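Enquirer: I would like to see how this sequence folds:
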Amino acid sequence: MPSWNIHTAHVERLLAEYDQEELGIHDVNCFLFGNLVPDIYVGYMVAHTTRTIPYGATHLTDPTFMPLPDADLFWDSYVVSRPGLQEATDLTLGAWAHLVADRCYNGAVRRVIANKDLPHGDELRIRKQADFDAFGRMLTITSVPHETDELLRQAQAFPQYPLAQSDVLAALDAAKTIVDKNREEHLAEEPDWNLLDAAFFAQTFEETHQAIATQLQKRAQGLL
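Expert: The predicted model follows:
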């Protein structure tokens, strides 16, 4: 699965290529934070949260090897407008985008593994994660979500599960640490890959970007 530096890079590209109105985004800060939300309670991105929620529950998927989050189920459950319900918040849209990204990247890795007929296991997981870590460090990112009253309101109102204020603040600290670390440990040259390669990440980044951008634009245009 992509780490927060990759999710952040996707947000930055979206906002570099489109006006936020074209994407139906009102509060960029909340959308950016939403792109991190599904990982907050899973236990490995943010330390000492008030509770833990299994990855399968936060990402709407079975806890299998390279799980594929059900972004479509999330969209239908929490984004689609329904009479009497408030319009989906920017934080909720960001959480959906996170699931799309995880699905795209994990699906692409699955195809590589299947094509090479590689056995599942810790060795494969370590090779995959090393490549994702390297790719993330190749990205130049600067965006860090920050605390606002609106962010706290949307976090508390997140329809899948409410986020406690202390957990939001801890996640904001974690996000800043990741951006700072990415700058300090930036890779200017292509690394030695373990399982994947530059072409894989270029193609998957583009496919993920197009999947997110297309659906957000259609929603903003009233086509969904």
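Enquirer: alpha carbons only for contacts and neighbour counts from here, please
Expert: Noted.
Enquirer: quick one, strands of this structure?
Expert: Taking DSSP state E, the chain contains no strands at all.
Enquirer: can you pull out the helices in it?
Expert: For the chain, the helices defined by DSSP state H cover 4-17, 28-34, 55-58, 71-74, 90-116, 122-138, 149-156, 165-184, 198-220.
Enquirer: now the longest one: buried residues?
Expert: Just to be clear, that refers to helix 90-116. Of all the residues in helix 90-116, those buried under the rule 16 or more other C-alpha atoms under 10 Å are 90-110, 113.
Enquirer: how many residues are close by the closest residue to F135 other than its chain neighbours?
Expert: Excluding its sequence neighbours, the residue lying closest to F135 (C-alpha to C-alpha, 6 or more residues apart in numbering) is F201, at 7.5 Å. Using other C-alpha atoms under 10 Å, the number of residues around F201 comes to 18.
Enquirer: of the helices of the chain, which stretch is the most buried?
Expert: The highest average neighbour count among the helices of the chain, using mean count of other C-alpha atoms under 10 Å, belongs to helix 28-34 at a mean of 24.
Enquirer: this one next, for a side-by-side:
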Amino acid sequence: DKNGNLIYLYANHKDEQYSYIEAATSKGYNVLLMDGQLDVAMVSMLEQKLEKSRFTRVDSDVIDNLIVKEDKHQEVLAADKQEAIAVAFKSQLPKMEKVEFNVITQALGENAVPVMITRSEYMRRMKEMATIQAGMSFYGEMPDMFNLILNSDHRLVKKVLEEEENTCQAEVTPIQIEMDSVNKQRNELTDKQKGKKDEEISTT
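Expert: Here you go, the predicted model:
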């Protein structure tokens, strides 16, 4: 990567992780298949022995974040739009016991998939180690946490956001106008009170 670390990409199920493997190979990377029962422990051991090296499963993040080649200033959605589309997708997610989804948006390119589900390498590895190593049961009891990544460049995600904005505009616009008016009055009042002592400020 850009810091000189050697990143080993790996998968433990070539069929279930096919789309992630495909994304990596399309960038010119090779992916190790590590589907043995003891491979989780072996990965940790190798990381301790190999300097400036890290093993990362292909489904733990989008490929550009797994092996960062350079700092990129990607065009991102405005914060209010990110929140709006995250709420829309969260409302459609199934309720599952001990499973949590964090919905985030990233600009992945219009030809990339519209939606990806990833899982933190650290948390996944800790939960896997909890099944084979004594004293790590705490991690096994924690909920499974996933990232639902929305590709803000994809036409389908853009369409969902556009339809949501059009649907909500009639209700949101009057509220926004009222909020803008209140904020304007507050700012004017703040400007008038600048430089005055507490006893000089009128409370009526």
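Enquirer: TM value for the aligned chains?
Expert: The TM-score (TM-score structural alignment, normalised by the length of structure 2) is 0.23; 83 aligned residues with a C-alpha RMSD of 5.9 Å.
Enquirer: coming back round to it: thought the residue nearest to F135 of structure 1 was touching G136?
Expert: No - with contact defined as C-alpha atoms under 8 Å, F201 of structure 1 does not reach G136; the gap is 9.9 Å.
Enquirer: D180 of structure 2 and T56 of structure 2: what is the separation?
Expert: 47 Å (C-alpha to C-alpha, to the nearest Å).
Enquirer: neighbour count winner among those two?
Expert: Comparing D180 of structure 2 with T56 by other C-alpha under 10 Å, the one with more neighbours is T56, at 20 against 12.
Enquirer: identify the residue nearest the more buried one in space, chain neighbours excluded?
Expert: Nearest residue to T56 of structure 2 in three dimensions, chain neighbours excluded: L9, at 5.1 Å (C-alpha to C-alpha, 6+ apart).
Enquirer: secondary structure element holding that neighbour?
Expert: strand 6-11 (DSSP states H and E).
Enquirer: tilt between the very next helix or strand once past that strand and strand 6-11?
Expert: Next in sequence after strand 6-11 of structure 2, counting helices and strands by DSSP H and E, comes helix 18-26. Counting by axes from the mean of the first three to the mean of the last three C-alpha atoms, to 10 degrees, helix 18-26 of structure 2 lies at 150 degrees to strand 6-11.
Enquirer: can you get me a residue count around E121 of structure 2?
Expert: 15.
Enquirer: surely it meets T56?
Expert: Yes - assessed by C-alpha under 8 Å, E121 of structure 2 is found in contact with T56 at 6.6 Å.
Enquirer: which residues are common contacts for these two?
Expert: Common neighbours of E121 of structure 2 and T56 are not found (criterion: C-alpha atoms under 8 Å, 6 or more residues apart in numbering).
Enquirer: what's the distance between the residue nearest to F135 of structure 1 and A170 of structure 1?
Expert: In terms of C-alpha to C-alpha, F201 of structure 1 sits 29 Å off from A170 of structure 1.
Enquirer: check D133 of structure 1 too.
Expert: 22 Å.
Enquirer: strands along structure 2, start to end?
Expert: Assigned by DSSP E, structure 2 shows strands spanning 6-11, 32-33, 53-57, 99-106, 115-118, 144-151.
Enquirer: I'd like the ones you listed as JSON lines, with distance to E163 of structure 2 appended.
Expert: As requested, the strands of structure 2 are exported to JSON lines (distance: least, C-alpha to C-alpha, whole Å):
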{"stretch": "strand 6-11", "distance to E163 of structure 2": "37"}
{"stretch": "strand 32-33", "distance to E163 of structure 2": "41"}
{"stretch": "strand 53-57", "distance to E163 of structure 2": "35"}
{"stretch": "strand 99-106", "distance to E163 of structure 2": "17"}
{"stretch": "strand 115-118", "distance to E163 of structure 2": "18"}
{"stretch": "strand 144-151", "distance to E163 of structure 2": "16"}
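Enquirer: of those strands, which approaches T173 of structure 2 most closely?
Expert: Smallest distance to T173 of structure 2 across these (C-alpha to C-alpha): 24.2 Å, for strand 99-106.
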